[in-house]
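Colleague: sequence and predicted model, in that order:
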Amino acid sequence: MEYAILPVTPFEQNCSLLWEPESRRAAVVDPGGDVEEILAAIAARGLRVEKILLTHGHIDHVGGTAALARRLSVPVEGPQREDAFWLNALPEQCRMFGFPDTAALKPDRWLEEGDTVTVGDETLEVLHTPGHTPGHVCFIHRPSRLAIVGDVLFAGSIGRTDFPRGDHAALIRSIRAKLFPLGDDYVFIPGHGPLSTFGAERRGNPFVAD
């Protein structure tokens, strides 16, 4: 599995392109905005996008989803259905944070713990990781030891839990009980900022270190 990270929107949210090198079949994870830039990056790499994957329902992660799905004629998968209230509130989120108007969104497929999603012939496992939002999910590609974790965990920090239905204790459980056991060598793509590994965060992250 290969990937590229595209920081989008004024929030510098890490939109990710994931693709199978041989077939160039791909997915876009969390297209928060700047749709033309995302389309240009797809074209530059010769990718054939098959779907859009969402980790959670905050505007900086989903703001460009409907427009991109229309342009590419692809389905949207994720997050877990407990984030439906965030997706229903996209018009209010747009007004609050100064994003272009976006209608409420319903994905083609809600995801649950233990589900899988495909990128070409590659398979990613779905973990339900509540805390930052109640329906947050992470995508795990075991063969390449890669995790896409949205706003659950960052290099040196963790996701905010002061938004509606945030839960600090649940977030810590998601990190320690679901992400860290995957292995110290896992590289993770966070929703913002640089990549890190679970081992580096387990050793040195002041919020969740051993």
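Modeller: Perfect, thanks for sending it. Numbering: from 1, shown residues only.

Colleague: going forward, measure contacts between C-alpha atoms and count neighbours the same way
Modeller: Fine.

Colleague: quick one, helices of the protein?
Modeller: 35-44, 59-62, 65-72, 84-88, 90-97, 168-173, 198-204 (DSSP state H).

Colleague: now do the spatially closest residue to residue 20 that is not a sequence neighbour against residue 58, distance only.
Modeller: Nearest in space to residue 20, with sequence neighbours left out and distances taken as CA to CA, 6 or more residues apart in numbering, is residue 1 at 5.3 Å. For residue 1, the distance to residue 58 (CA to CA, to the nearest Å) stands at 26 Å.

Colleague: who's in contact with residue 116?
Modeller: Contact criterion CA atoms under 8 Å, 6 or more residues apart in numbering gives 123-126 as the residues in contact with residue 116.

Colleague: if you set the cut-off to 6 Å instead, what comes out?
Modeller: Residues in contact with residue 116 (CA atoms under 6 Å, 6 or more residues apart in numbering) are 124-126.

Colleague: how many residues are close by residue 96?
Modeller: By other CA atoms under 10 Å, the residues close to residue 96 number 10.

Colleague: quick check: it vs residue 60, distance?
Modeller: If you measure residue 96 against residue 60 using CA to CA, the figure is 12 Å.

Colleague: export the helices of the chain as TSV, with columns for distance to residue 111.
Modeller: Listed next are the helices of the chain as TSV, based on distance: least, CA to CA, whole Å:
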stretch	distance to residue 111
helix 35-44	24
helix 59-62	15
helix 65-72	16
helix 84-88	12
helix 90-97	19
helix 168-173	18
helix 198-204	23
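
Colleague: in addition, the following structure is provided for comparison:
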Amino acid sequence: MFQYQIVPVTAFQENCSIIWCDQTMEGALIDPGGEPELLKKAVEKLGVNIKQILLTHGHLDHVGAATTLAQYYNVKIIGPSQEDEFLLTSLPQQCIQFGFPHTDSFLPDRWLKEGDQIQVGNITLDVLFCPGHTPGHIVFINHLDKLAFVGDVLFKGSIGRTDFPRGNHTDLISSITNKLLPLGDDFIFVPGHGPMSSFGHERISNPYLV
């Protein structure tokens, strides 16, 4: 069975998700944006065996602890899509811009694209390409449990910003309306920041979508 725990990190309160299969206790970290010691303690308390680091996009507050944790657990970094390479190579500049501790630039061990699948123990996550907030943003979908990890594409009552470099509002709305909402009203999602919601709730109440 699929399990997850959300751990907000950094001053941006970015939702890092610890996900795992409770049959194998193999797991992954989605968007470890910072505070690696806090995340290590949470993982240890849960007894999860981290096998990979998964990234939805290349913004600093979602990737800041990725390399530290990948080295600590001796695992690979997977995602986002290659269109976000310019963000990952400019991490030192992002740190200066937002007042974060220095983070070296890096590239993942594997880029992701639409239709790819990630295996976490006995759980399968499908990858959707959802650009707009960033050009290489991807989303992780667990169809069996009707759960999505959407990064900064969609929030409860809001949508991702598109005023960052290479953001595109039209692409963002298209990603939400053509990729996410058709998954079904009963799908719940973990956003990159803030509380969880469902696609059905956002479809009828989100002021940016109605």
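Modeller: The structure has been received and is ready for your questions. Here the structure is a predicted model, which means the values were calculated and not measured.

Colleague: and the residue nearest to residue 20 of the first structure, how far from residue 115 of the first structure?
Modeller: When CA to CA is the yardstick, residue 1 of the first structure and residue 115 of the first structure sit 19 Å from each other.

Colleague: same check on residue 66 of the first structure?
Modeller: Look at residue 66 of the first structure and residue 115 of the first structure: by CA to CA, they are 23 Å apart.

Colleague: which one of those two has more residues nearby?
Modeller: Per other CA under 10 Å, whichever of residue 66 of the first structure and residue 115 has more neighbours is residue 66, with 23 against 13.

Colleague: now the more buried one. Nearest residue, chain neighbours left out?
Modeller: The spatial neighbour of residue 66 of the first structure that comes closest, neighbours along the chain excluded (CA to CA, 6+ apart), is residue 105 at 7.2 Å.

Colleague: the one you found: neighbour count?
Modeller: Summarising burial for residue 105 of the first structure: neighbours were counted as other CA under 10 Å, giving 20.

Colleague: ok, residue 4 of the first structure next?
Modeller: Under the neighbour criterion other CA under 10 Å, residue 4 of the first structure is assigned a count of 15.

Colleague: tell me the contacts of it?
Modeller: Shown in contact with residue 4 of the first structure (CA under 6 Å, 6+ apart): 16-17.

Colleague: per the alignment, name the residue of the second structure opposite it.
Modeller: Under the alignment (TM-score structural alignment), residue 4 of the first structure pairs with residue 5 in the second structure.

Colleague: from residue 28 of the second structure, how far off is its match?
Modeller: When CA to CA is the yardstick, residue 5 of the second structure and residue 28 of the second structure sit 11 Å from each other.

Colleague: strands of the first structure, start to end?
Modeller: The residue ranges that make up the strands of the first structure, judged by DSSP state E, are 2-8, 13-19, 25-29, 48-53, 76-77, 116-119, 122-128, 137-141, 146-150, 153-154, 157-158, 187-190, 196-197.

Colleague: the last one against the second structure, how far on average?
Modeller: This means strand 196-197 of the first structure. Aligned to the second structure and superposed, strand 196-197 of the first structure gives a mean residue distance of 0.1 Å (mean CA distance after the TM-score superposition for the first structure).

Colleague: which residues in the second structure does that strand align to?
Modeller: The aligned range for strand 196-197 of the first structure in the second structure is 197-198, by TM-score structural alignment.

Colleague: pull the residues that contact that stretch.
Modeller: Counting by CA under 6 Å, 6+ apart, stretch 197-198 of the second structure makes contact with 156, 187-189, all of which sit outside it.

Colleague: what is the nearest of those residues to residue 78 of the second structure?
Modeller: residue 189 (20.2 Å; CA to CA).

Colleague: mind listing what the closest one touches?
Modeller: Here residue 189 of the second structure is in contact with 147-149, 196-198 (criterion: CA under 6 Å, 6+ apart).

Colleague: name the nearest residue to it, ignoring sequence neighbours.
Modeller: The spatially closest residue to residue 189 of the second structure, leaving aside those adjacent along the chain, is residue 148, at 4.5 Å (CA to CA, 6+ apart).
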